[in-house]
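Visitor: sequence-free structure coming up:
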């Protein structure tokens, strides 16, 4: 018996949600990897576009300020990792290393890219680059959190001559990834953005797949109970078309089932009249041997007709479900066989209430007990509550069923060997009827060998329909 979990990757909706969640996780990982990969040395960071834009922004603003405004601007605009000063001469003596020269050329190149409306006409003499070892007293490092930076720290100072002749000095240090301060805030902002996008995407995915989910539930109801309930036609065009086709199909199947059942019922009813007439005429035959053979044939036809009607009723799910005491239902069937003189024992756990079609389920249990009594002379019936299902076991010590024939015996009108059939006159419909009834309860009919001899048959019913009394 298939046990379906509440969350299953078998549905399109859940697959799309898993894809979205996976994409969300991949984006977060990629974002983190990107931030970690941004570790740069002081020299590399000094040549970056970000530092170039910072220098240009500061220099342009300082060139436009009055001298008395500059100290206040330096104080408020300097931060822990972007501290700057304005001095009468460069912060430190320029370095003549190849790296320092590359930084100077990079800074000048970025000045040359600025539009003519911003006058930043600088030469090599207006740019100084020096290597330095910073302490917490330098630039604005005193604004950093305690233990955020291990001093002294090696870095680069870029100095630019202002229009006033003073020098703008920017301290540049190694850029590395850390899990505190602005980095965490930046990651949180990115995560919240991804989360917002994910929520919007999930909302529209659910709107898109909701009609498909309703269709799936309707298919399940129709497949297990033949419950016909039209599904609302909405959603994308292909899904609406599928829903429309399904609604038409289930109505046609229901009508065809009704016509077939009514036809067989009519045949079974109408055939009784000529059979009764034949039986009366057969009783008038003087030849005793011929009379008994004809009567036996008539009785066989009657059994075939009754069995066929029972099979059709077993397949039918028209009986409404009721909340019944399963133990009492089984005990009642066992008692009827005991009253007829058969050896039928019952063993079961406490009261077990279940939602089922009681008449059909009683017929299925009766068929199994009847088979056991017919072929073994006795039957043992057990009711067991498991973790995932409820099992109704019927055990006998008869000839059993060979392993290679257990699947075939569930087909209608399948007869077994002489050891099992003997002279019982079986029509091969008992187990087929039982299987149809069990299928109608979303259950499973299971056949096993009963050691050392005989057959064990189990009706396994879904546990989720079992309720407290």
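Guide: Noted; the coordinates are in hand. What you are looking at is a predicted structure, and each value in this text was computed from that prediction instead of being measured.

Visitor: C-alpha only now, for contacts and for neighbours.
Guide: Will do.

Visitor: Which stretches in the stretch 1-150 of the chain count as strands?
Guide: 84-87, 127-134 (DSSP state E, counting those that start in this stretch).

Visitor: closest one to residue 59 among these?
Guide: strand 84-87 (10.2 Å; Cα to Cα).

Visitor: before we move on, which element is residue 331 in?
Guide: Using DSSP states H and E, the element containing residue 331 is helix 326-339.

Visitor: What lies in contact with that helix?
Guide: 343-346, 348-354, 358, 362, 365-366, 369, 381, 383 (Cα atoms under 8 Å, 6 or more residues apart in numbering).

Visitor: can you tell me which residues contact residue 350?
Guide: Counted by Cα under 8 Å, 6+ apart, residue 350 has contacts residue 327.

Visitor: adding another structure so you can compare the two:
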């Protein structure tokens, strides 16, 4: 299927069902209309043929009972009608040399069947179009059916009829009624299909909004049996996931508690060491172990937090982090908006921004942070002066426990979870994080977060 055909092909259950329904209705109406027309025409033809045969017999008898020629001609004219014209003549209107065609034979057999009396008579049947008259194009009998019945004295009663040759015209009234019925059926079907597929839309919406940091809202198990089964399976799956994550968090919390106890004992014992260099190395290793435990727990939470959502000024959060780095003597600057209201959790957003800015300071020596308006989002850009990373690693670096050798050796510390945790927090706020190498060197990290519902006018501000 071509791309153009794919764009035209309906993409939802309701639209495809409507297409199938319309195609079925169209086929049904065409077939029904054809059957109706055939049936009506057959009935009309049968009744017309029978009436024609009976009139031919009765008129022939009436004219044959008259002895005088003038009276026969007058009665023939008097018995004529709009659909059947009658003439008495000494000769046959249908030439004896007229060619016999398929419809001529069929009409002759039909008249003999409907009027057995004609079977014993000498009569001729022909159509003017087939040359039964042998006249030119201007002949008055053109397009007519002709019947000539011979009387006992050798004269002929000639009949001509145009009713059988009339073409059937399309019944526009009936067609309009059928179209109205079809439109009504499609409208009702569309409403019913939207009602029937609503549980599917609710299921898709619930799957898109599924998050571990929100109170579970069971999906209503309504609709057809297949949809109810899907909703029930989704609710069961969601509960299993939450139970699995909860059990894993409890296990990790227990492990972290058990690990902190010996770490604390080791830290206390290191205080009694006389060698300051050895004590510093031990304290650094113990601090790294605690940091790894904290990072692992944050990663396992997957951005989940018990902190409620509320209006947060992202600019103030970023400014606080930047000020902390400046106080520590790091080269960090902040430019851009002085107000960036978003819907979020302060502690989670601070953790994500701290991980990003901390990486820039640790691996890039200096960081420039800017807050800009990006349409429906606020963008936090963190640029460093480090070596950057390979293009192939821009996605891999978000994977848990990934440590790039060029910038994340053991001497720099880190557990390979900073960006993973930041991305999980951003996604839990309907945001995103992207990485790109700057043309002039260094790495640019972009954090996008949706704006708060109310619009805030941006104001440029320079801070350092």
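Guide: That came in fine, so what should we check first? Given the structure is predicted, the values throughout are model-derived calculations rather than measurements.

Visitor: coming back round to it: show me what secondary structure element comes after the helix holding residue 331 of structure 1.
Guide: The C-terminal neighbour of helix 326-339 of structure 1 among helices and strands, as given by DSSP H and E, is strand 343-348.

Visitor: picking up where we left off before, okay, the strands of the stretch 1-150 of structure 1 in a markdown table with distance to residue 226 of structure 1 and mean neighbour count next?
Guide: Formatted as a markdown table, the strands of the stretch 1-150 of structure 1 follow (distance: least, Cα to Cα, whole Å; neighbours: other Cα atoms under 10 Å):
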| stretch | distance to residue 226 of structure 1 | mean neighbour count |
| --- | --- | --- |
| strand 84-87 | 79 | 20 |
| strand 127-134 | 81 | 21 |
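
Visitor: I'd like these as a markdown table, with distance to residue 257 of structure 1 appended.
Guide: Output for the strands of the stretch 1-150 of structure 1, formatted as a markdown table (distance: least, Cα to Cα, whole Å):
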| stretch | distance to residue 257 of structure 1 |
| --- | --- |
| strand 84-87 | 88 |
| strand 127-134 | 90 |
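
Visitor: among those, which is nearest residue 187 of structure 1?
Guide: strand 84-87 (26.8 Å).

Visitor: roughly how far is the closest one from the heart of the chain?
Guide: On the basis of Cα atoms, centre = their mean, to the nearest Å, strand 84-87 of structure 1 is displaced by 61 Å from the centre of the chain it belongs to.

Visitor: now stretch 433-443 of structure 1
Guide: The answer for stretch 433-443 of structure 1 is 27 Å, by Cα atoms, centre = their mean.

Visitor: Then stretch 19-37 of structure 1?
Guide: 22 Å.

Visitor: So for residue 160 of structure 1, which of the strands of the stretch 1-150 of structure 1 sits nearest?
Guide: strand 127-134 (4.9 Å).

Visitor: Show residues contacting the closest one.
Guide: 90, 92-95, 100-101, 103-104, 108, 151-161.

Visitor: Would you mind getting the angle between the helix holding residue 331 of structure 1 and strand 343-348?
Guide: 170 degrees (axes from the mean of the first three to the mean of the last three Cα atoms, to 10 degrees).

Visitor: And helix 326-339 of structure 1, what's buried?
Guide: Using 16 or more other Cα atoms under 10 Å as the test for burial, helix 326-339 of structure 1 gives 326-327, 330-331, 333-335, 337.

Visitor: Check stretch 103-112 of structure 1 too.
Guide: Buried residues in stretch 103-112 of structure 1 (16+ other Cα under 10 Å): 103-104, 106-108, 110-111.

Visitor: again with stretch 229-244 of structure 2
Guide: For stretch 229-244 of structure 2, using 16+ other Cα under 10 Å, the buried residues are 231-232, 234-235, 238, 242.

Visitor: how far is that stretch from where the chain is centred?
Guide: That offset, for stretch 229-244 of structure 2, works out to 26 Å (Cα atoms, centre = their mean).

Visitor: Give the aligned range of it in structure 1.
Guide: Using TM-score structural alignment, stretch 229-244 of structure 2 corresponds to residues 241-256 of structure 1.

Visitor: And for stretch 282-293 of structure 2?
Guide: Under TM-score structural alignment, the match for stretch 282-293 of structure 2 is residues 294-305.

Visitor: once aligned to structure 2, how far is the matching stretch on average?
Guide: Averaged over the aligned pairs, stretch 294-305 of structure 1 sits 1.9 Å from structure 2 after superposition, using mean Cα distance after the TM-score superposition for structure 1.

Visitor: what's the mean distance for the helix holding residue 331 of structure 1 versus structure 2?
Guide: Helix 326-339 of structure 1 sits 4.2 Å off on average (mean Cα distance after the TM-score superposition for structure 1).

Visitor: rewinding a little: out of the buried residues of stretch 103-112 of structure 1, which sit inside helices?
Guide: Among the buried residues of stretch 103-112 of structure 1, the members falling in helices (DSSP state H) are 103-104, 106-108, 110-111.

Visitor: And the helix or strand that contains residue 378 of structure 2, what does it pack against?
Guide: Using DSSP H and E, the element containing residue 378 of structure 2 is strand 377-384. Helices and strands touching strand 377-384 of structure 2, by 3 or more Cα pairs under 8 Å, 6 or more residues apart in numbering; DSSP states H and E, are helix 346-364, strand 366-374, strand 443-450.

Visitor: Could you save the buried residues of helix 326-339 of structure 1 as TSV and add columns showing distance to residue 86 of structure 1?
Guide: Below are the buried residues of helix 326-339 of structure 1 laid out as TSV (distance: Cα to Cα, whole Å):
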residue	distance to residue 86 of structure 1
326	92
327	94
330	97
331	100
333	102
334	103
335	105
337	108
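
Visitor: measure stretch 127-141 of structure 2 end to end?
Guide: One end of stretch 127-141 of structure 2 sits 9 Å from the other (Cα to Cα, to the nearest Å).

Visitor: Sorry, wrong one. I was asking about stretch 387-405 of structure 1.
Guide: Start-to-end, stretch 387-405 of structure 1 (Cα to Cα) is 30 Å.

Visitor: Nothing else from me, thank you.
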